[in-house]
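A.B. asks: any chance you can model this:
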Amino acid sequence: MAGNVDVVDRTFALHADPVAIADCLGELFALMRSCEAAIGAMLVGVEQRGVMELFGYRSVSRFLEHLVDLPRQAAEVLVKRARQLQPGLALDGTSIPALAPEVAVVARAGRLSNPMIDTIVGVLRDTPLEHRERVEQDLLGFAADAGHKQVAVLGARILAHLHPDGQPPQDAEPARPDRELSLRRKRSGVWELHGRFDDETGTRASAVLDALAQRRSTDEGPDLRSPLERYGDAFSDAIDLAANSPELPMQAGERTHVMVAISLDDLKTGIGKALLGDTGTISAAEARLHACDCMIIPAVLGSHSEPLDVGRLRRLVPPGIRRALYLRDRGCAFPGCHRPPRHCQGHHIRHWSEGGPTELGNLVLMCAHHHRLLHRSGWEVRIAADGLPEFLPPTWLDRRRKPRRNNLHEPLPFAA
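C.D. replies: The predicted structure is shown next:
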């Protein structure tokens, strides 16, 4: 282990390098998961032998509640999970095979999280008996290099292949509208939003924000944002989607837009500030991020900021290349991200302000969250030999920096 368990504490985290910290945490979690799997197996044995006969309690959950001060609900979840991994007993005392015996072996080794176990077990429960062993092996093999959300997507595809079905859409009668909204900017640069809506509008807004505010626990690690932060980011994403809609009304003969003004030198260095709209400001680094995929109007200003020459408007990622990106990446290309193409921006692998060309081999489709992550983290992206994007994780996550790809998006049905 990276350090003795007795001395692995805050001091270790303050002084060790990122790789050692990540290794230590991984080993500690593996130990914890292995112990939990062993506890679950023992509790199933106690249950089958008879907890009443052994300890005088009516259920294992009540027994644990008094033995180790474990809440009854948590104990019930633990035992329920373990029952799926261990052989059962019929009324005549004969053994019933476990639903997921191979999952039990891997779980006992500490290599599966509880969400991963629940995901695989949920798929196997709906899998016909004759396919269950093969499906379990496929899911476990995939789980070695993926998170539980990606395994859930693969499981859903397997079940859809084994049980093709669908549900007809349901239409709802619209409610009578009753809506009010105010949006104002404070001197600090913070905007305040207040409003009231009818039930139908509120429900639709809630559904949109709920979808956009899901936790993004992808390959870069867990999502540590608070609920308020996630819904704030979701509102920003919803505004981006609306602003990019071709059905948005024109203003003064132009598509709705926000002007960002910055000098070319500041854009290249990422140091300084940019003018946002009429009165706001953003950092040059933030402007650099937006410059990956935007409309550019070059302008020459005089010593008193008077316009001397204004060039023609041009889009950095033209429609043809954007359509090619949609077809190639099928959505955000970051490993584990499910965002579709309409939620994404074109990112220049070699930055445009540094001479990077606006061509398919230098572009990758990314959602706003992972676009920002790439600009500020140790993740790197490149185009592989087969023409598809792949991401190199930071060394603290994988010291080998093994390339990763996103396999959540459905490939084109007619692709080779």
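
A.B. asks: for the rest of this, base every contact and every neighbour count on C-alpha atoms.
C.D. replies: OK.

A.B. asks: tell me which element G202 falls in.
C.D. replies: helix 199-212 (DSSP states H and E).

A.B. asks: next: P394.
C.D. replies: Per DSSP H and E, there is no helix or strand for P394.

A.B. asks: hmm, it is touching K402, no?
C.D. replies: No: using CA atoms under 8 Å, P394 is not in contact with K402, being 9.7 Å away.

A.B. asks: compare neighbour counts for the two and give me the winner.
C.D. replies: Shown here are P394 and K402; by other CA atoms under 10 Å, P394 has more neighbours (18 against 13).

A.B. asks: residue contacts, that one?
C.D. replies: S377, G378, W379, E380, R401 (CA atoms under 8 Å, 6 or more residues apart in numbering).

A.B. asks: out of those residues, which are buried?
C.D. replies: Taking 16 or more other CA atoms under 10 Å as the criterion, what is buried in those is W379, E380.

A.B. asks: what's in contact with the helix holding G202?
C.D. replies: For helix 199-212, using CA under 8 Å, 6+ apart, the contacting residues are P174, A175, P177, Y231, A234, F235, D237, A238.

A.B. asks: now show me the structure for the sequence below, then we'll compare the two:
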Amino acid sequence: MVAADAIPALIGVSAALDGVDAVWSGALAAGAAGSVDPVGDARSMSDDGLVRVTEALGELARRVQALQAPVAAELAARSRTGADDVVARRHGFSSAERLIASATGGRFQEAVKLVAVGAATAPRAAFTGEVLPPRHPHLARAVSSGAACVDAADVICRFLDGIAPRADRVELSEAEAFLVDRAPVVGVDGLHRLVKLMQARLDPDGVKPREDELRAAREFRIWEDEHGMIRFKGAADPVNGAPIKLAIETLVGAELHRARDAKRPARGEQVEAGAQRPSRNPAGCDDVVAEQRTIAQMNLDALADIARHSLSANDGPVALRQAMVVARVDAAALELGRGHGTIDGIDQPVSIPSIEELAMWAGISPLYYGDGCETTRLGRSRRLFSQAQKLVLIERDGGCAWPGCTRPPSHTQAHHIRWWKRHRGRTDLDNGIMLCAHHHHRIHDDGWVILIEHGFTWFVPSAHLDPDRRPRPGNRRLPSIAPPPPDIAAHLASVAA
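C.D. replies: Alright, predicted model coming up:
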């Protein structure tokens, strides 16, 4: 309960604190008594109770910020009088913001926001001594009432102050009221989007100059770090960034939909109690073949797929059709499957399996050198599958043959099941399979075995992934009933023989 003699400025904080106390008590499980340990209390709360407590604490935090902002602004004003004994310097700080950051334990930038919001929402004094309303009255009321947090108020302040010289005063006031009203609904991130649209509406002549500034600031840098990672750093203007963003998000979205669909029943599918749901997807809920990448990793894989597709596209730019990633490897190392190779333009050496993997992608050619190979020769013509063979493999696999993968044929390449050099594998249809780059990596890195029997593909995990080494059926372009899984033990024995 708020004390009768409470200082008026503190009434809002006191009421919010009482609200937290009441909500906290009501959120505790029946029979549970509050303790000095907030962690224990939180764990005993119901789901709805946790939400109510979070909302009450948010209200309290905004009320506290409503007091911090004017105090910070006044402290800053007294520290900028030019006198030798300004407040901040007297307490050992170079500025009021430094003092505030130290006192609150927060960041310097947070102190800057407190000062700016406090100054923008405080009443002003005219030269005549008359008290004038705050520079942004709608925002001042929202902050003092706890409806808007300091972060949101700072976004609105910076927008209003920046657009004021070029906007009509009435429209500016309406924009302020609109943003203040929407702030609790859309949050700070949503405010950034609204501000961009509002800026274009209030200052239509400034849209093109701002766009030109963004375009002039575009950049994309590529370098290799000391660990051998290829690093990217860039920024794109909206016109150039939109297709890049859309292409990557579309590919990643398709992968996420595939992973999601593998875990839920098909539309209209009935599942009896206690019965195991038959999966439309052979990879359904199978942890061994399930998606394991993070979103960031999927973004990079999508970008790499786009680059590979561009290098191999017959109708792409002439410069790309003539470009070729060159991998160099000693013939003896390739024959033994031990050693390393290099990629032109990349300092970091790569393994022999990676060289063999690169050689199977269009636009990439291995260059051999060593005893008897002093004359450099291209090995693509004999080791790569022909276009006609790829069409047959695509007809069988549809795209990537990995269980449940939805990558289309344009993002896959024909892969030798028994490798060209190490196993003396042939470029024949019964030794070929379509794989995307990511699952090609998984085949090599995790020791999977691929079998083809009666036109069906089977993926056999290594023992460390599945001690039983149960074969997983691969994708097929047309659904059909697969024969019983092959005898992996017999197959491995025949290969060893």
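
A.B. asks: the helix or strand just after the helix holding G202 of structure 1 against structure 2, how far on average?
C.D. replies: Scanning forward in sequence from helix 199-212 of structure 1 by DSSP H and E, the next helix or strand is helix 227-243. With mean CA distance after the TM-score superposition for structure 1, helix 227-243 of structure 1 departs from structure 2 by a mean of 2.2 Å once superposed.

A.B. asks: can you give me the buried ones in helix 227-243 of structure 1?
C.D. replies: Neighbour-count burial for helix 227-243 of structure 1, counted by 16+ other CA under 10 Å, picks out R230, Y231, D233, A234, F235, D237, A238, A243.

A.B. asks: quick one: name whatever helix or strand follows that helix.
C.D. replies: strand 260-261.

A.B. asks: I'd like the distance between the counterpart of S351 of structure 2 in structure 1 and R382 of structure 1.
C.D. replies: Taking TM-score structural alignment for the superposition, S351 of structure 2 sits opposite S283 in structure 1. Distance of S283 of structure 1 to R382 of structure 1, computed by CA to CA, to the nearest Å: 26 Å.

A.B. asks: same deal with P319 of structure 1?
C.D. replies: Taken as CA to CA, the span from P319 of structure 1 to R382 of structure 1 is 22 Å.

A.B. asks: what's the answer for R196 of structure 1, then?
C.D. replies: 46 Å.

A.B. asks: so for those two, which sits in the more crowded spot?
C.D. replies: R382 (18 against 12).

A.B. asks: related to what we said a few turns ago, now do the same contact list for the residue nearest to the match of S351 of structure 2 when sequence neighbours are not counted.
C.D. replies: Distances taken as CA to CA, 6 or more residues apart in numbering place K273 nearest to S283 of structure 1, at 4.4 Å, with adjacent residues excluded. The contact partners of K273 of structure 1, taken as CA under 8 Å, 6+ apart, are I262, D266, T281, I282, S283, A284.

A.B. asks: before we move on, what about H444 of structure 2?
C.D. replies: Shown in contact with H444 of structure 2 (CA under 8 Å, 6+ apart): P353.

A.B. asks: tell me which element it is part of?
C.D. replies: helix 437-446.

A.B. asks: now for the contacts of K273 of structure 1: which two are most distant?
C.D. replies: Across the contacts of K273 of structure 1, the longest distance by CA to CA is 13.5 Å; it joins D266 and T281.

A.B. asks: which of those two has more residues huddled nearby?
C.D. replies: Higher neighbour count among D266 of structure 1 and T281: D266, with 18 against 15, using other CA under 10 Å.

A.B. asks: tell me the counterpart of E59 of structure 2 in structure 1.
C.D. replies: In structure 1, E59 of structure 2 lands on no residue (TM-score structural alignment).

A.B. asks: just the buried residues of the strand or helix carrying E59 of structure 2, please?
C.D. replies: Per DSSP H and E: E59 of structure 2 is located in helix 47-78. For helix 47-78 of structure 2, the neighbour count (16+ other CA under 10 Å) marks 49-50, 52-53, 56-73, 75-76, 78 as buried.

A.B. asks: trace the helix holding H444 of structure 2 over to structure 1 and give me the residue numbers.
C.D. replies: Using TM-score structural alignment, helix 437-446 of structure 2 pairs with 368-377 in structure 1.

A.B. asks: could you measure I343 of structure 2 against R215 of structure 2, distance?
C.D. replies: Distance from I343 of structure 2 to R215 of structure 2, by CA to CA: 33 Å.

A.B. asks: look at the two and report which has more neighbours.
C.D. replies: When neighbours are counted by other CA under 10 Å, I343 of structure 2 and R215 differ, and I343 comes out ahead with 19 against 16.

A.B. asks: tell me who's in contact with the residue lying closest to that one once chain neighbours are set aside.
C.D. replies: Nearest non-adjacent residue to I343 of structure 2, counting by CA to CA, 6+ apart: A327, 4.4 Å away. With contact taken as CA under 8 Å, 6+ apart, A327 of structure 2 is in contact with G341, T342, I343, D344, I355, L358, A359, I364, S365, P366, L367.

A.B. asks: and A327 of structure 2, what pairs with it in structure 1?
C.D. replies: In structure 1, A327 of structure 2 lands on V260 (TM-score structural alignment).

A.B. asks: where does L193 of structure 1 sit: helix, strand or coil?
C.D. replies: With DSSP: H, G, I helix; E, B strand; the rest coil as the basis, L193 of structure 1 sits in strand.

A.B. asks: burial count for it?
C.D. replies: Neighbours around L193 of structure 1, by other CA under 10 Å: 9.

A.B. asks: and it, what pairs with it in structure 2?
C.D. replies: Per TM-score structural alignment, L193 of structure 1 is aligned with F232.

A.B. asks: so W24 of structure 2 is in contact with E55, correct?
C.D. replies: No: under the criterion of CA under 8 Å, W24 of structure 2 is not in contact with E55, lying 10.8 Å apart.

A.B. asks: circling back to that earlier point, and the match of S351 of structure 2, how far is that from K80 of structure 1?
C.D. replies: From S283 of structure 1 to K80 of structure 1 the distance is 52 Å (CA to CA).
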